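1. What follows is a predicted structure for the sequence shown.
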Amino acid sequence: MADADFSPAPRPAHRHPLARPGYGKRTAPEQAPRRRGDFAHLRPREASIAAFIDRLPEGAAMDAKTLAAQLPDYGQAACLTALRRLSEAGHLRRVTERIKGDGGSWHWVTRSHFSRTARDDAWWTAFLAGNVPAPRDRSRSQPEAKAPARSYAYDALASVGRTDPRMTLSAADCAALEELAAAWLARGADEAELVRTLTAGLPPEVHCAGALARRRLIDKMPPEPAPGPAETPLRMLECTICRAPGRPEALPGGICRDCRGEPPLHPLHGVAPDGVRARVAEVRAAVGARPYVTRGR
């Protein structure tokens, strides 16, 4: 009797839900290479969720509801608390950004920028303004990070297999295709567009992912952008918890005053409600005006 194959049939790869086009996770630039202990400074729950988010593809939905549906150990409230702590620790910011659509029209999208390397408020403020600072010198605190960091193009190629395992690229493939991927990014494509190009309409079996990726990167290369004045990206920070918009200085740690549990400021003068009368008296005294007296009717 012929030998029977009792091995189970392979299950289809599980895919994390993607956000609407233009939305979802965005990997922050200028990160240190991934290594063990990236999130050791966080609490165990936050470290676990951060490691999960770090491996999600570009454009993945990473709101608390979606994360809770994908992580059976944590509920929605736990995931929301974890997102808050990741924001306070400098790993996460929610940003509303103005982008140009396929038809040339502009529209606003909300993106969750995630950084494996913790950033302070000053770095995120510079990023919001489109001024990404130079990589910091980590030689004293992290001597093991002296190896050259991988490029954004390399990381984009390495993420393709997480979207569709049929297009998993080896380290050699990523290195060989890095220059082509960098050309895509230089011509205005983002990581999500590159990944979609390499994973759309695949045959049932892919025998050589590297060769197929090279063919598609060459054949579908975007045109060179027309010369013109550089456009500063328009971005607005949002509270990680309630998504209230605000200036970076009003959202330290990416969290608004209400979600931090602090008393609200007066919308015009930056004074708490219980201090408005005292502040008015100070201003009147400074300009030599008579004290304000409440008169009865």
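-> In hand now; what should we look at?
2. rest of the way, CA atoms for contacts and neighbours
-> OK.
3. just the helices in the stretch 51-200 of the chain please.
-> 64-70, 76-88, 121-128, 152-158, 160-163, 171-186, 191-199 (DSSP state H, counting those that start in this stretch).
4. Identify the residues contacting residue 244.
-> Residue 244 makes contacts with 238, 256, as judged by CA atoms under 8 Å, 6 or more residues apart in numbering.
5. switch to 10 Å and redo it
-> Residue 244 makes contact with 237, 238, 251, 255, 256, 258, 259, according to CA atoms under 10 Å, 6 or more residues apart in numbering.
6. distance of it from residue 259?
-> 10 Å (CA to CA, to the nearest Å).
7. Mind listing the shared neighbours of the two?
-> residue 251.
8. Hmm, residue 117 is touching residue 39, no?
-> Yes - using CA atoms under 10 Å, residue 117 is in contact with residue 39, at 8.8 Å.
9. second one coming, line it up with the first:
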Amino acid sequence: MATEKLSPGLPAPAASRPYAKAHHGYGKRTAPGQRPARAADFALLPERERYVAGYVDRLPDGGAMDVKSLAKALPLYGQMAVGSALRALGVAGHLRRVRCQVVEAGQSRWVTRTYWSRTARDSAWWDTFTRNGGHQTSPCAEPAPSAAPPPPRTADAVPSPAPSPAPAEQSSSPVVPQQRTAAEETPAGPSPAYLALARLGRREPRLALSAADCALLEEAAAAWLERGVDTEYLTRALTAGLPSHVDSPVGFVRRRLRDKIPPRLPAAPSPAASDVPVRRVLMECTECGVPGPPEALPDGLCRSCRTPSPEAGAPTPVEVPEQRDIHALVGSLRNLMQAP
């Protein structure tokens, strides 16, 4: 009788939920100059902040960093707890929210990006990074695609040794002058203006030109190309509106090359200051999202969020009402009651 073979291995865990991805240009961005990940990262933080920081640190760049998305991915805490944890992580120097104004093609938009640093940074470092991107790239600049790394060098890819010089006995033959190669002897090909004139007869038989005609008109056709037009524009201008019969193709083309030559276009003006993309950078309060200059938000918090709230058990001062004339008050009430 066959017996069932039991495996001591544990069943494979279920596939984890994919990370929520933010819109293009938003979401998490990793700050530069961090140390490699270690097992003791965030060990000094409280349990809730350590739990949220571990998830955010594993989150890839571009992942959603808003409170709602994080609370949906972290089942142990709700939105208020996650928001408080992000505030504490900002005070600890791991997180900053940066708002960038980007003006392109006459349209302005604000982009909020969340920067994360595994290594805790002080407010001075974050202020410098917000202004000039930490000596690397501007926080508002899109990351440029990195170049592909060179292929790894394997042990089999051994460089071949350089050829050893010929023995002295073999160099006793007389020195022969170096001959010119065939490429040097081959004359340069025809110019684009010459080719455009040579193809006129294939496109329009009434303007068929000989080799001598093309050489004669080549300089006049090259003047067209120097003014910024291409050979297709030149061909259309020469073949448009032809009469039913052309007695002298070379004379007809010479006349059109002289009379219809396009004007010289002025050089393209340099872009005005208003056309250059404008980027302004502001830091956002981690707690309430109020924007401001980096120096006005130490630890990533605005002034109102840094001010400690009054304790819940503290007695609230009661305003004492001013002394009033009781007799006058009673008299006025009697008069009101007697009124119709």
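-> Happy to help now that I have it. Small disclaimer: the values here were computed from a predicted structure and weren't measured.
10. Would you write out the PyMOL command that picks the buried residues out of the contacts of residue 244 of the first structure?
-> Here is the PyMOL command that selects the buried residues among these (16 or more other CA atoms under 10 Å):
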select buried, resi 237+238+251+255+256
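11. Out of the contacts of residue 244 of the first structure, list just those in strands.
-> Within these, residues falling in strands by DSSP state E are 237, 238.
12. ok, so of the contacts of residue 244 of the first structure, who is nearest residue 213 of the first structure?
-> Lowest distance from residue 213 of the first structure to the contacts of residue 244 of the first structure (CA to CA) belongs to residue 237, with 35.6 Å.
13. Return the residues in contact with residue 101 of the first structure.
-> Neighbouring residues of residue 101 of the first structure by CA under 10 Å, 6+ apart: 22, 107, 108.
14. For it, give its distance to residue 22 of the first structure.
-> Going from residue 101 of the first structure to residue 22 of the first structure by CA to CA gives 9 Å.
15. what is in contact with the two at once?
-> Contacts common to residue 101 of the first structure and residue 22, judged by CA under 10 Å, 6+ apart, are 107, 108.
16. hmm, back to that, quickly list what's touching both of residue 117 and residue 39 of the first structure.
-> Residues touching both residue 117 of the first structure and residue 39 by CA under 10 Å, 6+ apart: residue 91.
17. Quick check: longest helix in the second structure by residues?
-> helix 211-226 (DSSP state H).
18. what range in the first structure matches that one?
-> Counting by TM-score structural alignment, helix 211-226 of the second structure pairs with no residue of the first structure.
19. Tell me the helix or strand right after that helix.
-> Counting by DSSP states H and E, the next helix or strand C-terminal to helix 211-226 of the second structure is helix 231-239.
20. right, and the helix or strand after that following helix?
-> Next along the chain from helix 231-239 of the second structure, counting by DSSP H and E, comes helix 249-259.
21. Was I right to think residue 38 of the first structure contacts residue 31?
-> No - Residue 38 of the first structure lies out of contact with residue 31 (CA under 10 Å); the separation is 11.1 Å.
22. Report the contact partners of the aligned partner of residue 260 of the first structure in the second structure.
-> Aligning on TM-score structural alignment places residue 260 of the first structure opposite residue 306 in the second structure. Counting by CA under 10 Å, 6+ apart, residue 306 of the second structure touches 91, 287, 297, 298, 299, 300.
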